[in-house]
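Undergrad: using only what follows, build the 3D model:
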Amino acid sequence: MTLYIDADACPVKDEAIRVAERHATEVKLVCDGGIRRPNSAWAELVIVPGGMDAADDWIAEHAGPGDICVTADIPLADRCIKAGAKAIDFRGTEFTEAAIGSKLAMRDLMADLRSAGQMEGGGGKPFGPRDRSAFLNGLERVFQAVKRKR
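TA: Coordinates of the predicted model:
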């Protein structure tokens, strides 16, 4: 089991590492640079060269059954699920095979509306302490589910 973290804009890196350490699980923080090396024997910083989706591509190529991916990127979550891994967002919501299609469709619709000038802005609500707590609970649930499947 490996925990992959889409680390470029992840607000819960430290929390994810703590949960993985408790489960004696290897962590790969994947980014295109600019973050500090994690202070954990279980965590490795993977810096990928390349374009905008290079970190996503690296994670999708390496994640598989029994692994977990932490990401807010819906297309990356979809790729991980299709590879047999679990995926969870920064607010503790697990991406599931049953719901990922509608999440992708909604994401694409919103992007189309924004590009057509029908909507302004984007992004979500501010990230707060409750979100951090929900993430910790959600990640623990995902770890337990993966361990039960073994």
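Undergrad: from now on I want contacts and neighbour counts done on CA atoms only, so please keep to that.
TA: Fine.
Undergrad: in the lengthiest helix in the chain, what counts as buried?
TA: When the chain is parsed with DSSP state H, its longest helix is helix 129-149. Buried residues in helix 129-149, counted by 16 or more other Cα atoms under 10 Å: D131, R132, F135, L136, G138, L139, E140, V142, F143, V146.
Undergrad: for it, name the packing helices and strands.
TA: When contacts are defined as 3 or more Cα pairs under 8 Å, 6 or more residues apart in numbering; DSSP states H and E, helix 129-149 sits against helix 13-22, strand 86-88.
Undergrad: let's go with 10 Å and repeat that
TA: For helix 129-149, the packing partners by 3 or more Cα pairs under 10 Å, 6 or more residues apart in numbering; DSSP states H and E come out as helix 13-22, strand 68-70, strand 86-88, strand 94-95.
Undergrad: show me the contact partners of that helix.
TA: Contact partners of helix 129-149, identified using Cα atoms under 10 Å, 6 or more residues apart in numbering, comprise 1, 3, 11-12, 15-16, 18-20, 22-23, 25, 65-70, 85-94.
Undergrad: redo that, cut-off 7 Å
TA: Outside helix 129-149, the residues within contact range by Cα atoms under 7 Å, 6 or more residues apart in numbering are V12, E15, G66, F90, R91, G92, T93.
Undergrad: please indicate which of those are buried?
TA: For the contacts of helix 129-149, a burial check counting by 16+ other Cα under 10 Å picks out V12, G66, F90, R91, G92, T93.
Undergrad: which of those residues sits closest to D56?
TA: F90 (15.5 Å; Cα to Cα).
Undergrad: and this one, please, so the two structures can be compared:
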Amino acid sequence: MPIPTIFVDADACPVKEEIYRVARRTGCPVQVVANSFMRVPPDVKLTVVEAGPDIADDWIAERVQRGDIVVTNDIPLADRTLKAGAAALGATGKAFTESSIGAAMAQRELMEHLRSFGEGGGGPRPFSQADRSRFLSALDAAVMKAKRL
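TA: You can find the predicted model right below:
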């Protein structure tokens, strides 16, 4: 049974502790990728990449393999992850899928366009305990599915 690596796009990830907990319970290695140093547990690998747009995303996309899991809220990285045969999961527990990624990419482009005209600001809603709980369930399910591949 294959063991997936969990890659974490860490700079704005609110569920790192939950990832570590699931990884320990399931035996999955964790690779945290960030633009600056951050404390991680001794059993977690940290890679610090240069600051800059998409550098952490590129690092992950170049290394992710079929069956791995990427935790990210970055839609283009989620798209690249799916194309590599891996699973992509948002911090609220939303799984990106082949059928949903096209709409997510289109919505992202629309919001970027609106922001360029000063519209559509406000950002995402606050992260809630329900989001955290949904994420834990979704990550558990993603790990179990990856181990069956």
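Undergrad: so where does R114 of the first structure fall, helix or strand?
TA: Using DSSP states H and E, R114 of the first structure sits in helix 97-115.
Undergrad: pull out the buried residues from that helix.
TA: I100, K103, L104, M110.
Undergrad: mean shift of that helix relative to the second structure?
TA: For helix 97-115 of the first structure, the mean deviation from the second structure after alignment is 0.7 Å (mean Cα distance after the TM-score superposition for the first structure).
Undergrad: what residues does that helix touch?
TA: Helix 97-115 of the first structure has contacts (Cα under 7 Å, 6+ apart) with I74, P75, D78, I81, M119, E120.
Undergrad: can you select the buried ones among those for me in PyMOL?
TA: Here is the PyMOL command that selects the buried residues among these (16+ other Cα under 10 Å):
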select buried, resi 74+75+78+81
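Undergrad: now the contacts of helix 97-115 of the first structure as CSV including distance to G51 of the first structure and secondary structure?
TA: Output for the contacts of helix 97-115 of the first structure, formatted as CSV (distance: Cα to Cα, whole Å; DSSP: H, G, I helix; E, B strand; the rest coil):
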residue, distance to G51 of the first structure, secondary structure
I74, 18, helix
P75, 16, helix
D78, 20, helix
I81, 23, helix
M119, 27, coil
E120, 26, coil
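Undergrad: of the contacts of helix 97-115 of the first structure, closest to A43 of the first structure?
TA: The nearest member of those to A43 of the first structure, counting by Cα to Cα, is I81 at 22.2 Å.
Undergrad: so how far is A60 of the first structure from the closest one?
TA: Plainly put, I81 of the first structure is 9 Å away from A60 of the first structure if you go by Cα to Cα, to the nearest Å.
Undergrad: same question, D14 of the first structure
TA: For D14 of the first structure, the distance to A60 of the first structure (Cα to Cα) stands at 22 Å.
Undergrad: okay, the two: which has more neighbours?
TA: Neighbours per residue (other Cα atoms under 10 Å) separate D14 of the first structure from A60, with A60 holding more: 22 against 13.
Undergrad: where in the second structure does the strand or helix carrying that one fall?
TA: In this structure, A60 of the first structure is located in helix 54-62 according to DSSP H and E. Per TM-score structural alignment, the counterpart of helix 54-62 of the first structure in the second structure is residues 55-63.
Undergrad: give me the contact list for the matching stretch.
TA: Contacts for stretch 55-63 of the second structure (Cα under 7 Å, 6+ apart): F7, D9, V33, A34, N35, V49, L77, R80, T81.
Undergrad: again, 6 Å this time
TA: By Cα atoms under 6 Å, 6 or more residues apart in numbering, the residues outside stretch 55-63 of the second structure that reach it are L77.
Undergrad: thought A43 of the first structure was touching V27?
TA: Yes. A43 of the first structure sits in contact with V27 when judged by Cα atoms under 6 Å, with a separation of 4.5 Å.
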